[in-house]
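*Asks:* Quick one, what's the 3D model for this:
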Amino acid sequence: MAFIEKSEPAAPRAAEAVSGNQLAAELAETLKLAVPLALTQLGQIAMMTTDIAFIGRLGSDTVAAAALAHTVFFVSFTFGMGLVSAVSPLAAQAFGARDPRMMRRALRVGLWAALFMALPLMALPFHGEAILLALGQAPAAAHLAQQYLFGLVWGILPALWFIALRGFMSAVNRPEPVLWITLAAIPANALLVYLLLYGKWGAPEFGLFGAGLATTLVNLGTFVAGVWFTARRQPFRKYHVFSRIWRIDWPLMGKLVAVGAPISLAFLLEYGMFGAAGLLMGLISTTALAAHQIALQIAAILFMVPFGVGMAATVRVGHAVGRCDPAGLRRAGYVAVALSGAFMSIMTLAVIMARFEIAAIFLGEATDTTARLTATLLLIGATFFIADGVQTTTAGALRGMNDTQLPLLFATISYWLVGFVSAYALAFRAGYGAAGVWIGLSLGTAVYATLLILRFRLLARTLLP
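*Replies:* The predicted structure follows:
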């Protein structure tokens, strides 16, 4: 009897050990994907920061024009990026199902979709000056912004093609080449911007057009490098993704659009809300707008890590869907969300503790009005940062299940009916000013994260038998 009493707990402990081993294995696989992807995103931020640093030497008017140009460009590019991002879940599901033919088809249809989308997307940057003038921007700034856009616009297609290749590489658990390419692109971008912006070492001095052209050349180079890896290096080579590439798979194209278009629209809703928040800050004061931009830049840097984890979640969940593994699906999603939540919690604590020092880095003096307001917004952002990390990772997990349409509805409700309305009401009706705008952003993001988690829980129980 005593033997039985001692032996009975053994089975639960064994089950817990197996579960613990599975969670540890899932965490290791998620990190293996997420770390290169997150570092790649940080590399993109590094290139943008380098561009602004070089452009800043031409004066504040030029920096303002570049900011306007980026606004126009990213509205256009974001739509294409969301559509091509659908390559990742489609290829990941095919990898989980051990269907190499479908993996080839997913990448090829993504490349074709990028080509079809790039041509109309280029129309917006080509008419950037007219758009900015219609929005009430100063003619001189709009004209300078158009020069930058003339250089940037040609990079849309190779950049979208590179995103498709990145999705394919991630789907086969090999995102490292994307990171290597990005790391090589950072100094190459800096050199090209330096040469073409200022006309150094015998290069023509193109000004803002040269800075945009440098970005285009770097986008083209990263795409060419991605093609070389995909066609020539294992394990990508064995999939023969470029064979018969001239054949367009229209049925799969329709599926990619059905999955990717809601991703694009959700990205635009999110991007639009933060743009609208900037406009609200501009109505409050220039001090509020400056503090908002600094706090938002910190949020953007922190966001890159959970965004990379979200891309890893898309792949890991897609693999589980492909092999019809409901337990693996749940494990992949929850581990990724927990990883993002833990990272953002640590970073949020660090930002809160160093908020005055962060303001001083950007502004020089931590005691002026703008610096104090920046520190206040970073403190309010404590809940925003965590919710933002959770929402992007959960959205990535849902994309792994091709679930993008209901999250689009959630984005509309959360970002605009809750977030923007709350930001406006708290800032102007309740009199909280800039703090009210950030409270509204935090509320909208928290609602979005909550709805996405509930959606994932529901689908994780019902999607697979």
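
*Asks:* going forward, measure contacts and count neighbours with C-alpha atoms only.
*Replies:* Fine.

*Asks:* Okay, strands next: where are they in the chain?
*Replies:* Counting by DSSP state E, the chain has no strands to list.

*Asks:* Find the residue at the geometric middle of it.
*Replies:* residue 307 (5.3 Å; Cα atoms, centre = their mean).

*Asks:* For that residue, which non-adjacent residue is closest in space?
*Replies:* residue 392 (5.9 Å; Cα to Cα, 6 or more residues apart in numbering).

*Asks:* burial count for that neighbour?
*Replies:* 25 (other Cα atoms under 10 Å).

*Asks:* give the contact list for it.
*Replies:* Residues near residue 392 by Cα atoms under 8 Å, 6 or more residues apart in numbering: 306-307, 310, 449.

*Asks:* Apply the buried test to the residues you listed and list what passes.
*Replies:* 306-307, 310, 449 (16 or more other Cα atoms under 10 Å).

*Asks:* Using TSV, lay out the residues you listed together with distance to residue 268.
*Replies:* TSV is the format used below for the buried ones among the contacts of residue 392 (distance: Cα to Cα, whole Å):
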residue	distance to residue 268
306	19
307	16
310	18
449	17
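
*Asks:* which one of those residues is nearest residue 53?
*Replies:* Of all these, residue 53 sits closest to residue 307, with 24.6 Å by Cα to Cα.

*Asks:* wait, doesn't the closest one sit right on residue 38?
*Replies:* Yes: assessed by Cα atoms under 8 Å, residue 307 is found in contact with residue 38 at 6.9 Å.

*Asks:* picking that back up, out of the buried ones among the contacts of residue 392, which is nearest to residue 210?
*Replies:* Sorting the buried ones among the contacts of residue 392 by how near they are to residue 210, with Cα to Cα, puts residue 307 at the top with 30.1 Å.

*Asks:* now that closest one: how far from residue 299?
*Replies:* 12 Å (Cα to Cα, to the nearest Å).

*Asks:* Equivalent analysis for residue 308, please.
*Replies:* 15 Å.

*Asks:* ok, the two, which is more surrounded?
*Replies:* Neighbour count, other Cα under 10 Å: between residue 308 and residue 299, residue 308 has more, with 26 against 19.

*Asks:* now the more buried one: how far from residue 35?
*Replies:* Distance from residue 308 to residue 35, by Cα to Cα: 7 Å.

*Asks:* now do residue 26
*Replies:* According to Cα to Cα, residue 26 stands 14 Å off from residue 35.

*Asks:* who's in contact with the closest residue to residue 111 other than its chain neighbours?
*Replies:* Sequence neighbours aside, residue 161 is the residue nearest to residue 111 in space, at 5.7 Å (criterion: Cα to Cα, 6+ apart). Shown in contact with residue 161 (Cα under 8 Å, 6+ apart): 110-111, 114, 223.

*Asks:* I'd like the structure of this one too, to check against the first:
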Amino acid sequence: MVLSDYTKEFKYNWRLAAPVMLGMLGHTFVQFIDNIMVGQLGTAELAAVSLGNSFIFIAMSLGIGFSTAITPLVAEADAANDFKQGKLAFKHGLFLCTVLGISLFFMVYFAKPLMYLMQQPEEVVAFAIPYLDLVAFSLIPLIIFQAFKQFSDGLSMTKYPMYATILANVINVVLNYLLIFGKLGFPELGIIGAAYGTLASRIVMVLYIWWLLKGKEKSKNYVTNIKFFVLERSMLKKLIGLGAPSAMQMFFEVAIFTAAIWLSGLLGKNPQAANQIALNLSSMTFMVAMGLSVASMVRVGNQKGLQNYIELRRIAFSLFLLGTIFATCFALLFFVFHSELPKLYVDFDDAENLIDNTEVVAIASKLMLAAAVFQISDSIQVVVLGALRGLQDVKIPTIITFVSYWLVGFPVSWFLGKEEAYASFGIWLGLLAGLTTAAILLYIRFNYLTKKLIHSKHDAT
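*Replies:* You can find the predicted model right below:
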């Protein structure tokens, strides 16, 4: 094949992926605004949000990862014009996500005492615990929203979750401004204000996406007249079989970034705040790759439904190429502006915290260099993982992600992240090692699997 065979898919790939990217970027942009607002309060408060969210990210990874099982099943049913199977997949997915959201809330709520056992800075823990109570409760509407989002993506209606996320983001930013700083007569609640903003925006997000989908011809029959507790064991089993490995894949990746937060906490509040800055900036670019990953899952799922494996492979490679182009641009951006971007998060006019703020920016600037390098491997691994989910291949990729992040990445972070070694930069070298290993192994898996499917169909004919 020539290059144009792949690039001609860019326009459709972008049309499918862009709403997902914008929705996810919007969500991450709110965290960016949160961090800038909280950063004005001080480095301890910024580190506290980082520590609190580290628990939330682990729970979110399980919920969001599990919900991805809905998309390929709905995409496959949509391509085959099988409404009944599509509705079954959505209804059972919604039920499981609701149960999971409630379970994750209780898990995080009762895990708070672990903060005292993790040798984190005491000042940071004191701020983090009340913040975590409210944000943990917001997991329930967030995971329910994910069920609607993944269903909507499966029908290639990717713009509606984007609209819901944008509305939620506007509400979050406004409430944060009013409640963190006590503007327009509202109480000044500090980082607790940020938690209230998050909770309120996530409740609105669920209600709005349901209202949007209920009003659309293609989706209204799916999201109305749902017999929520009339369940079929076979569909539950299928969703759990796909969802549990996907949840573990996301958990293994998110957990190593969470481990980076905790390892940074062992170095002190300033390294932890610097880690949060680099993590937040990297998360924003990662959402572009995540958008392409969803497009990859949907388009591969459609082609799997049609059993057109040669076309499936061509479309997937066009997505891998597009992801690599974006990642290269972000890598250059991070490299060129590695010293300037962290300055957005701190107040250099704050004379009382000037020494802390200067140290935070210096550490974060170095971390941005590591983040620049892993843009490419991070993009490849997540877009290929989306393609594998579209193929409903989840077990081997789960093993690959565990090996990459926890047998390769974490030991590097642990040994190089000590004060006497490379400190914070060493932690991020471990992240780079894990992501690169995952990208290589997942690509090998996809390449092997698609060639095998093509040969099998050829032999059958």
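
*Asks:* what's the counterpart of the residue nearest to residue 307 of the first structure in the second structure?
*Replies:* Superposed on the second structure with TM-score structural alignment, residue 392 of the first structure falls opposite residue 382.

*Asks:* Now the aligned partner of residue 91 of the second structure in the first structure: closest residue in space that isn't a chain neighbour?
*Replies:* Aligned against the first structure by TM-score structural alignment, residue 91 of the second structure finds its counterpart in residue 108. Closest residue to residue 108 of the first structure apart from its sequence neighbours, by Cα to Cα, 6+ apart: residue 245 at 6.3 Å.

*Asks:* cool, residue 168 of the second structure as well?
*Replies:* Residue 168 of the second structure's closest residue in space is residue 201 (Cα to Cα, 6+ apart), at 4.6 Å.

*Asks:* Surely the one you found touches residue 166?
*Replies:* No: under the criterion of Cα under 8 Å, residue 201 of the second structure is not in contact with residue 166, lying 9.9 Å apart.

*Asks:* So which of those two has more stuff around it?
*Replies:* For residue 201 of the second structure and residue 166, the more surrounded residue by other Cα under 10 Å is residue 201, and the numbers stand at 24 against 21.

*Asks:* Now which residue in the first structure aligns to that one?
*Replies:* Per TM-score structural alignment, residue 201 of the second structure is aligned with residue 218.

*Asks:* hmm, back to that, how much space between the residue nearest to residue 307 of the first structure and residue 160 of the first structure?
*Replies:* 20 Å.

*Asks:* With residue 418 of the first structure instead?
*Replies:* 32 Å.

*Asks:* Check residue 331 of the first structure too.
*Replies:* From residue 331 of the first structure over to residue 160 of the first structure (counting by Cα to Cα), the distance is 31 Å.

*Asks:* So between those two, which is more surrounded?
*Replies:* Between residue 331 of the first structure and residue 160, residue 160 has the larger neighbour count (other Cα under 10 Å), namely 28 against 21.

*Asks:* Contact partners for that one?
*Replies:* Contacts of residue 160 of the first structure by Cα under 8 Å, 6+ apart are 80-81, 84, 111, 114.

*Asks:* which among the contacts of residue 392 of the first structure gets closest to residue 58 of the first structure?
*Replies:* For the contacts of residue 392 of the first structure, the nearest to residue 58 of the first structure is residue 307 (32.7 Å; Cα to Cα).

*Asks:* Distance of the aligned partner of residue 276 of the first structure in the second structure relative to residue 265 of the second structure?
*Replies:* For residue 276 of the first structure, the aligned residue in the second structure is residue 259 (criterion: TM-score structural alignment). As judged by Cα to Cα, residue 259 of the second structure and residue 265 of the second structure stand 10 Å apart.

*Asks:* okay, these two: which has more neighbours?
*Replies:* Each of residue 259 of the second structure and residue 265 has its neighbours counted (other Cα under 10 Å); residue 265 has more, 24 against 17.

*Asks:* ok, now how distant is the more buried one from residue 418 of the second structure?
*Replies:* According to Cα to Cα, residue 265 of the second structure and residue 418 of the second structure sit 11 Å apart.

*Asks:* which residues touch residue 408 of the second structure?
*Replies:* Taking Cα under 8 Å, 6+ apart, one finds 430, 433-434, 437 in contact with residue 408 of the second structure.

*Asks:* Redo these as TSV? Include distance to residue 220 of the second structure.
*Replies:* TSV is the format used below for the contacts of residue 408 of the second structure (distance: Cα to Cα, whole Å):
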residue	distance to residue 220 of the second structure
430	46
433	45
434	42
437	43
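
*Asks:* still on that earlier bit, quickly note the distance from the match of residue 91 of the second structure to residue 162 of the first structure.
*Replies:* 12 Å.

*Asks:* So which of these two has more stuff around it?
*Replies:* residue 108 (27 against 24).

*Asks:* give me every residue that touches the closest residue to residue 389 of the second structure other than its chain neighbours.
*Replies:* Spatially, and ignoring its direct neighbours in sequence, residue 389 of the second structure is nearest to residue 297 (5.9 Å; Cα to Cα, 6+ apart). Contact analysis of residue 297 of the second structure by Cα under 8 Å, 6+ apart lists 71-72, 386-391.

*Asks:* Which members of those are positioned in helices?
*Replies:* Judged by DSSP state H, the subset of these located in helices is 71-72, 386-390.

*Asks:* so how many other residues sit close to the aligned partner of residue 324 of the first structure in the second structure?
*Replies:* The equivalent of residue 324 of the first structure in the second structure is residue 307 (alignment by TM-score structural alignment). Residue 307 of the second structure is flanked by 15 other residues according to other Cα under 10 Å.

*Asks:* just residue 111 of the second structure next, same as before
*Replies:* For residue 111 of the second structure, using other Cα under 10 Å, the count is 11.

*Asks:* Count the neighbours of the aligned partner of residue 329 of the second structure in the first structure for me.
*Replies:* When the first structure is aligned by TM-score structural alignment, residue 329 of the second structure is paired with residue 346. For residue 346 of the first structure, the tally of surrounding residues (other Cα under 10 Å) stands at 11.

*Asks:* Roughly how far does residue 346 of the first structure sit from residue 450 of the first structure?
*Replies:* Residue 346 of the first structure is 20 Å from residue 450 of the first structure, by Cα to Cα.

*Asks:* For the aligned partner of residue 96 of the first structure in the second structure, list the residues it contacts.
*Replies:* By TM-score structural alignment, residue 96 of the first structure lines up with residue 79 in the second structure. If you count contacts by Cα under 8 Å, 6+ apart, residue 79 of the second structure has them with 302, 305-306.

*Asks:* No more questions from me, cheers.
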